[in-house]
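Undergrad: let's see this in three dimensions:
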Amino acid sequence: MECSLECANRSSNQDFILLGLSPSPSIRNTLFAVFLALYLLILLENTLIIYLTCSRHELHKPMYFFLGNLSALELCYVSVTMPTLLMGLRLGACRVSFPACMGQRFLFLALMCTKCALLVSMAYDRYVAVCCPLHYPVRMGPPVCRSLAAGAWLGGLGVSAARTACVTRLARCGQRVLDHFFCKALSLLYTVLTPACSPVVYCLRNREVHDALRRSLC
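TA: The predicted structure follows:
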């Protein structure tokens, strides 16, 4: 009881101060321009994929259904992390409340877990298409695809809620994690560079997508 009261008193007014990637204003302004351009590129790429998978009849297939869901997830994913990053680069050190930090962490983890589940669903779709082609229309019909996508989103939310609860408990009891340059670089890799490259790797290099885009432009 005494330990829990001590932890609660110590963290009752706990805020986080984001120091940004660099203390130099000139470097922060350069990074702000770079990451803003990447953010807009990610929004454009994924919005284009969602539009094509919804509007073009030839892309109404299970694989592109999952790719459309993946693009929608990427839009949410970067919109959770990038605005905070851009704000820190633009304003310098800024204060973030503990509930706001935990809320952002919950959404981030939920979308990460959902992405993993969607990738598993896409792998299963390709497995059925290659190994069981005659059963593919039955095993990967629209009801099955919708169930897999809904399960991925709900499963991601459930896992994220459990992990965030554990992290919140550790943070309120004074647990700290050392921040290193490697951690910052790794964070930028999966919060900025991966969402920027994913649409190109998964969809925009596909010939069917190229043909659908060409027909839409014509």
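Undergrad: contacts and neighbour counts: CA atoms only from here.
TA: Fine.
Undergrad: output the contacting helices and strands for the longest helix belonging to the chain.
TA: In the chain, assigned by DSSP state H, the helix with the most residues is helix 98-131. Counting contacts by 3 or more C-alpha pairs under 8 Å, 6 or more residues apart in numbering; DSSP states H and E, helix 98-131 packs against strand 15-18, helix 62-91, helix 136-139, helix 142-172.
Undergrad: and the next helix or strand past the last one?
TA: Beyond helix 142-172 in the direction of the C-terminus, DSSP states H and E gives the next helix or strand as helix 181-188.
Undergrad: same check, this time on the first one
TA: In the C-terminal direction, the helix or strand that comes right after strand 15-18 (DSSP H and E) is helix 25-55.
Undergrad: so residue 19 makes contact with residue 91?
TA: No - the pair residue 19 / residue 91 is not scored as a contact, 9.8 Å apart, by C-alpha atoms under 8 Å.
Undergrad: excluding its backbone neighbours, what's nearest the most centrally placed residue in the chain?
TA: For the chain, residue 77 is the residue whose C-alpha lies nearest the centre (C-alpha atoms, centre = their mean; 2.9 Å). Of all residues not flanking residue 77 in the chain, residue 111 sits nearest, at 6.1 Å (C-alpha to C-alpha, 6 or more residues apart in numbering).
Undergrad: sequence B follows; please return its structure for comparison with A:
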Amino acid sequence: MEYYSAIKKNIFESVLMRWMKLEPIIQSEWNQTTLVDFILLGFSDIPDLQGFLFGVFLIMYMIILMGHSLIIIITKMDPSLQTPMYFFLGNFSSLEICYVSVTVPRLLIDLCSQSRNISFLACAAQMYFFLVFGATECLLLTSMAYDRYVAICNPLLYPLLMNSRLCIQLAAGCWVSGVPVHIVLTYQIFSLPFCGSNQLNHFFCDIPPVLKLACGDTLITETLVYVIAVLVVTVPFMLILGSYVRIIETILKLPSATGRAKAFSTCSSHLMIVALFFGSGLITYLRPKSSHSIRMDKFLSLFYTIVTPMFNPMIYCLRNKEVMVALRKFLLK
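TA: Have a look, this model is predicted:
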């Protein structure tokens, strides 16, 4: 009996030792597979300002919705604005409403609630739509720059080149092009293993803070992010710069000072929006990972997700006499 008891004891100890060796691996796998949501920390580090921030962001969101909605209405209704330039402007305003509505409503909910949890699926969906609308904005701003290039550098060919069919094709291409690319990118990011903390130190699911929570080697994913950022952000930005170099050269050759002033006024608003949007985007996604800081990331994200879209209608209205006249007529009606 003592012999069999000793055998049982040895078997039990052997199984126990094996379990103790396997437990960290099992626990690690459990942590990676059972992390089903994130916690968006947002601005929880300044609890005394939650109400104030809610009020500020709500007012900014309402300004964005009203400003861009007015632009959409007047570009559709006013006969004098039925041109390619204002067709793209109407598309741009529709896009801005979609772009802002991906992040701001969720931010407002988090500011007035204790629970800041966001599921994996909701986080992936938010990131996907944010990236798709951001890519669409880059391409649409490029199309608007091409429209200005043709109008100023080839005015005689403008009605022929910028016909309604081409405008619709360009706009549709801008809206659709980013869809397959960002499906792949979002899938790649959320296929990474996530372990440890699930606290996302941001106010929405952006790429840099999500990648910080990923385990293992993220080199392939980071390389993919840089490649897509170059294709979607840097290449359109360079095309816009090239267009405006040619535009400025053409404007400076105009004999009339009045003509030069009018040409500059139609381009300056678009150029200001390009500088605001692309500047913050390039700094966020193309700077080295080592230089990322939480505060700077949040500030830049606020700039290109809320501040720039809020100022865009003001820039277009205040610097464009045709839009101002159409807006005045609409408000008087």
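Undergrad: superposed, what's their TM-score?
TA: With the length set by TM-score structural alignment, normalised by the length of structure 1, the two chains reach a TM-score of 0.90; 213 aligned residues with a C-alpha RMSD of 2.1 Å.
Undergrad: thinking again about what came up before, quick one: map the residue nearest to residue 77 of structure 1 onto structure 2.
TA: The alignment partner of residue 111 of structure 1 in structure 2, by TM-score structural alignment, is residue 133.
Undergrad: ok, that match - contacts?
TA: 95, 98-99, 175, 178 (C-alpha atoms under 8 Å, 6 or more residues apart in numbering).
Undergrad: coming back round to it: any idea how far the residue nearest to the centre of structure 1 lies from residue 37 of structure 1?
TA: According to C-alpha to C-alpha, to the nearest Å, residue 77 of structure 1 stands 16 Å off from residue 37 of structure 1.
Undergrad: so the residue nearest to the centre of structure 1 sits right up against residue 109, yeah?
TA: No - under the criterion of C-alpha under 8 Å, residue 77 of structure 1 lies out of contact with residue 109, with a separation of 9.4 Å.
Undergrad: and residue 157 of structure 2, what's its match in structure 1?
TA: For residue 157 of structure 2, the residue aligned by TM-score structural alignment is residue 135.
Undergrad: OK, contacts around that match?
TA: residue 128.
Undergrad: how far away is it from residue 146 of structure 1?
TA: In terms of C-alpha to C-alpha, residue 135 of structure 1 sits 18 Å off from residue 146 of structure 1.
Undergrad: with residue 17 of structure 1 instead?
TA: Distance of residue 17 of structure 1 to residue 146 of structure 1, computed by C-alpha to C-alpha: 41 Å.
Undergrad: rewinding a little: of the contacts of residue 133 of structure 2, closest to residue 26 of structure 2?
TA: Using C-alpha to C-alpha, residue 178 comes nearest to residue 26 of structure 2 of the contacts of residue 133 of structure 2, at 38.9 Å.
Undergrad: what is the burial count for that closest one?
TA: Residues near residue 178 of structure 2, counting by other C-alpha atoms under 10 Å, number 21.
Undergrad: repeat for residue 113 of structure 2
TA: 9.
Undergrad: residue 26 of structure 1 now?
TA: 10.
Undergrad: repeat for the one 5 residues further on
TA: The burial count assigned to residue 31 of structure 1 is 18, neighbours taken as other C-alpha under 10 Å.
Undergrad: what's it aligned with over in structure 2?
TA: Per TM-score structural alignment, residue 31 of structure 1 is aligned with residue 53.
Undergrad: likewise for residue 210 of structure 1?
TA: Residue 210 of structure 1 maps onto residue 324 in structure 2, by TM-score structural alignment.
Undergrad: the match of residue 157 of structure 2 and residue 128 of structure 1, how far apart?
TA: Applying C-alpha to C-alpha to residue 135 of structure 1 and residue 128 of structure 1 gives a distance of 8 Å.
Undergrad: tell me the contacts of residue 161 of structure 1?
TA: Residue 161 of structure 1 neighbours (C-alpha under 8 Å, 6+ apart): 106, 110.
Undergrad: against residue 121 of structure 2, how distant is the counterpart of it in structure 2?
TA: By TM-score structural alignment, residue 161 of structure 1 lines up with residue 183 in structure 2. Distance of residue 183 of structure 2 to residue 121 of structure 2, given as C-alpha to C-alpha: 13 Å.
Undergrad: thank you kindly, that will do.
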